[in-house]
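> Give me a model of this one.
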Amino acid sequence: MTTPPDGLPVYRVLTGPDDAAFCHRVSEALAMGYRLHEGPAVTFDGERVIVAQAVVWAPTAG
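Next up, the predicted model:
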């Protein structure tokens, strides 16, 4: 597959609280063929840790 499935963009930024649901979203993107782009950005909103992780479409050849 040369383009992301379901009309998803080539570049995405996933954001959310640093919890299991966020980790599952990143893991799902990786399983689809996205790759991490640089490291995550992390901040604290006064109550919880918020994470942003960029991913780019880069499926492996095969």
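
> C-alpha only now, for contacts and for neighbours.
Will do.

> Run a quick neighbour tally on residue 20.
9 (other Cα atoms under 10 Å).

> Kindly report the same for residue 12.
Look at residue 12: counted by other Cα under 10 Å, it has 16 neighbours.

> wait, isn't it in contact with residue 54?
Yes - counting by Cα atoms under 8 Å, residue 12 does reach residue 54; the two are 5.7 Å apart.

> Would you mind measuring from the residue located most distally from the centre of the chain to residue 11?
Here the chain reaches farthest from its C-alpha mean at residue 46, the gap being 23.4 Å by Cα atoms, centre = their mean. As defined by Cα to Cα, to the nearest Å, residue 46 lies at a distance of 29 Å from residue 11.

> Before we compare anything, build this one as well:
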Amino acid sequence: MQAYRLLTDEDTSAFCHKVTAALNKGWELYGSPSYAYDHATGRMRCAQAVVKQAEGDYSADVKLGEL
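Reported below is the predicted structural model:
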């Protein structure tokens, strides 16, 4: 199965650590990162899509963060 996740967080080192952790678990970057202003919090937010080939068939019960 091909798995997809969109990682998001505020523009802090925590976001970089989240992406780095995913890469070290075998996820691959998919496309360019995004950067946008969150009016509700008054902070910048980052997003990065990642993909991964995984065993099994997809279902809505798959916990993508555990792949």
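
> can I assume the residue farthest from the centre of structure 1 sits in a strand?
No - assessed with DSSP: H, G, I helix; E, B strand; the rest coil, residue 46 of structure 1 is coil; it does not lie in a strand.

> Not counting residues beside it along the chain, what's closest to residue 15 of structure 2?
Leaving aside its chain neighbours, residue 15 of structure 2 sits nearest to residue 9 (5.3 Å; criterion: Cα to Cα, 6 or more residues apart in numbering).

> where exactly do the strands run in structure 1?
11-17, 34-36, 41-44, 49-57 (DSSP state E).

> so what does the last one touch, helix or strand wise?
In other words, strand 49-57 of structure 1. Identification of packing neighbours for strand 49-57 of structure 1 by 3 or more Cα pairs under 8 Å, 6 or more residues apart in numbering; DSSP states H and E yields strand 11-17, strand 34-36, strand 41-44.

> Same list as before, those strands that is, but in TSV and with distance to residue 26 of structure 1 included.
TSV is the format used below for these (distance: least, Cα to Cα, whole Å):
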stretch	distance to residue 26 of structure 1
strand 11-17	7
strand 34-36	9
strand 41-44	14
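
> counterpart of residue 25 of structure 2 in structure 1?
Alignment note (TM-score structural alignment): residue 25 of structure 2 maps to residue 32 of structure 1.

> go on, residue 10 of structure 2?
Using TM-score structural alignment, residue 10 of structure 2 pairs with residue 17 in structure 1.

> What count of nearby residues applies to that match?
The number of residues packed near residue 17 of structure 1 is 18, by other Cα under 10 Å.

> Look up how far residue 39 of structure 1 lies from it.
16 Å.
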